[in-house]
Each structure stands twice: as structure tokens, then as C-alpha cells.
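# coordinates only, no sequence provided:
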């Protein structure tokens, strides 16, 4: 638990002070906030999850002067994530899961679970921060940023989250 708290705190630090100010190749934004929102524990119909998302988004909003954009996007993402995980995995398997990581779900199910949520995250950010949406540049931004963040999320999980497979084979 302490390791996750430290990792989540470092990700918020990088989101606020480093990565939110950098746009790669004029199309890509790396957002560790989506990693925190996707990896947070799942509880069905939980007010705790929504409050966690609100306060994480509020922390990013305070440091970025974004007037509640990240708070609103975070709440919508966690609400959609809780709905989406039931559709993808099913209610009986979600009670067995400790984390919503690639180690628990597997590669294919994790892709089906996480990529639409990441795409929704960037779509909502564009809708709330930009004046134009139906533009080829905006669609390229959403797709490329979603793909970059998915790859970043995979690398992050393989490097920093422990796999439960070593317990099964030992």
C-alpha cells in the first residue's frame, strides 16, 4: 500500500510539474493521471472511487489553473471505468480482482478495458479545453496521445507493479 501511495504521488508530481507543460511533436501529451485513474482499486457503485477521482483531478486543476476541467474529466472517467469493467470482465470476475492491472487481466482484456477509457479521457479533455473538435489535427491528437499513453501504461506496469505469476509457479 505504501508503495502504491508513493508511486501515485510521484505520478501526480510528474503530471503537474513536468509532463503537463510538454507537448511532444505538437500532437502528443503524456498524462500519468490516466494511469492513476485506471489502476485505482475497483469497487462497484463506490462513492470512494468518485471522491478519489475528484480530489486527484482537483489537485491537478489547482496547479494548472484549469478551472475544474481535470476534476470533471476524472470523475467521468472513473464512472465510465466502473461501468466499462463490468461490461468487459463481468461482475463475477471483478470480485476476484485485486488490481485492474495487466498482470491480473491479461494483455487482450487489458487492452479492451483500458484503450477506450484512455481515448475517452483525451476526447473529454479536447472537448472541454478546445474550441474545435471535428478537425483532423484534433483526431490525430486523440489517437496518438491515447496510443502513447497506453504504451507508457504498459511499460509502467511491467516496471513498477509486481506480477502475481511468480506466486503461482513457485
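All right, it came through fine. Here the structure is a predicted model, which is why all the values come from computation and not from measurement. Numbers count the residues shown, from 1 in each chain.
# CA atoms for contacts and neighbours, from now on please.
Will do.
# what ranges do the helices span in this protein?
For the chain, applying DSSP state H gives helices covering 2-17, 33-39, 47-64, 69-88, 91-94, 102-105, 107-129, 136-160, 165-169.
# which non-adjacent residue is nearest the residue most central in space within the chain?
Among the residues of the chain, the one closest to the centroid is residue 34, at 2.2 Å (Cα atoms, centre = their mean). Leaving out its chain neighbours, the residue that sits closest to residue 34 by Cα to Cα, 6 or more residues apart in numbering is residue 118, at 6.8 Å.
# list the contacts for the nearest residue in space to residue 56 that is not next to it in sequence?
Sequence neighbours aside, residue 71 is the residue nearest to residue 56 in space, at 7.2 Å (criterion: Cα to Cα, 6+ apart). By Cα atoms under 8 Å, 6 or more residues apart in numbering, residue 71 lies in contact with 53-58, 60-61.
# give me the buried entries from these.
53-54, 56-58, 60-61 (16 or more other Cα atoms under 10 Å).
# which of the residues you listed sits closest to residue 9?
residue 56 (9.9 Å; Cα to Cα).
# in TSV, list the buried ones among the contacts of residue 71 along with distance to residue 83.
Listed next are those as TSV, based on distance: Cα to Cα, whole Å:
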residue	distance to residue 83
53	15
54	17
56	20
57	20
58	22
60	24
61	25
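# pick the one among these closest to residue 169.
residue 53 (35.8 Å).
# I'd guessed that closest one sits against residue 78; true?
Yes: counting by Cα atoms under 8 Å, residue 53 does reach residue 78; the two are 6.7 Å apart.
# second one coming, line it up with the first:
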């Protein structure tokens, strides 16, 4: 077993090489923040985007915690709603969308065996606020203008040569 702690995007190919040298060994990634590192792929002096398809898409998250904060304007007081939540998983459990209810407490909004894209995660939090009456339905046109046509990052999209292991 190998344990890799806090590797940079430039060091990820070294971990791939380690896997190639000992393919049957378990490699544990600890605190790599792969979502952030994936965003660097393809930039000068970084591994290419194909690295995601070839290697990173095979990495299965067993403990995952990603917090996000959002703001949304409303036509009624308080005119601005700040909300936050986290996407959480402890393997083999589900990916859970958790809404921050204040005072360090979270409420489970949704659970799924497949990791939602960050745009879908945000929509799950927003839908929970609509159910609670904090936000109102505004119609399809305004919803589209708020979210745009693209709600996923390049590596969250279906890719021909990529594995889905990182999502399950």
C-alpha cells in the first residue's frame, strides 16, 4: 500500500508512474483536492487534460467533503440570500448534499450513489430553499439566465475514454 499526501498537479504523473510499476498495490490519496487540481490540467507546465481520462478518472473517492457558498438575489426582502452547503461522502455510503442550517448543523437534502456535478449540487441546495419558501420559483427564462447553458466543468462531462469510477 502507498499513501500519497498533498501532491501538486505536477506531481500527479509521478503517482501514475508508481501505479504502473506496482498495478496491484493500493494507492491512497490523502488531501489532494483533486477537484482543484483537475482545473489546472491542460495549462502550460501541467499535465494534459487526457491525464484525467487516463488516470484520475480511475480514482475512487472514499471520503469526500466539498463545501460551497452561494448568493442569490430575490425580488423580496431580504433581497439577497446567502446559503451554503457541502457535498459529503464516506465510502461505501452515498454522496450526500447537505444544506447548512446554521450553528454548525447540516440537513441532508439528497443522497445519490453517483456524485452530482457541482452545478447539480448547487441546484439541489437551491431547490431545498424553494421547498422551504426562502426562494420562489421565477420561471424557466430567469432560471436559465441564473444558471447558464453549461453547469458542469469539462472533467465532469461524459468523456469517451474516461472511467466513471471517480463518480461512484
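Now that the structure is in, tell me what you want to look at. Bear in mind the structure is a predicted one, so any value in this text is a computation, not a measurement.
# care to give me the TM-score?
After superposition, the two chains reach a TM-score of 0.31 (TM-score structural alignment, normalised by the length of structure 2), with 97 aligned residues with a Cα RMSD of 5.3 Å.
# one step back: and the two most separated of the contacts of residue 71 of structure 1?
53 and 61, at 12.0 Å, using Cα to Cα across the contacts of residue 71 of structure 1.
# measure the residue nearest to residue 64 of structure 1 when sequence neighbours are not counted to residue 48 of structure 1 for me?
The shortest distance from residue 64 of structure 1 to any non-neighbouring residue, by Cα to Cα, 6+ apart, is to residue 16 (7.0 Å). Note on residue 16 of structure 1: its distance to residue 48 of structure 1, by Cα to Cα, to the nearest Å, is 23 Å.
# would you mark the buried spots in the longest helix anywhere in structure 2?
When structure 2 is parsed with DSSP H, its longest helix is helix 118-131. Within helix 118-131 of structure 2, the residues that count as buried by 16+ other Cα under 10 Å are 118, 121-122, 124-129.
# from what I see, the residue nearest to residue 34 of structure 1 and residue 150 are in contact.
Yes: with contact defined as Cα under 8 Å, residue 118 of structure 1 and residue 150 form a contacting pair (7.4 Å).
# neighbour count for the two, which is higher?
residue 118 (25 against 20; other Cα atoms under 10 Å).
# what sits against that one?
34, 146, 149-150.
# any idea how far residue 93 of structure 1 is from it?
Residue 118 of structure 1 is 22 Å from residue 93 of structure 1, by Cα to Cα.
# now swap in residue 103 of structure 1 and tell me
According to Cα to Cα, residue 103 of structure 1 and residue 93 of structure 1 sit 14 Å apart.
# among the two, which residue is more densely surrounded?
Neighbours were counted for residue 103 of structure 1 and for residue 93 using other Cα under 10 Å; residue 103 has more, 16 against 11.
# tell me the spacing between the more buried one and residue 17 of structure 1.
Residue 103 of structure 1 is 29 Å from residue 17 of structure 1, by Cα to Cα.
# residue 151 of structure 1 too?
Remark: distance between residue 151 of structure 1 and residue 17 of structure 1 (Cα to Cα) = 21 Å.
# same check, this time on residue 84 of structure 1
Counting by Cα to Cα, the gap from residue 84 of structure 1 to residue 17 of structure 1 is 31 Å.
# who has more neighbours, the two?
Neighbours were counted for residue 84 of structure 1 and for residue 17 using other Cα under 10 Å; residue 84 has more, 18 against 13.
# strands of structure 2, residue ranges please.
For structure 2, the strands defined by DSSP state E cover 2-5, 27-30, 63-73, 80-90, 95-102, 105-112.
# of these, which is nearest residue 144 of structure 2?
Closest to residue 144 of structure 2 of the strands of structure 2 is strand 63-73 (Cα to Cα; 13.8 Å).
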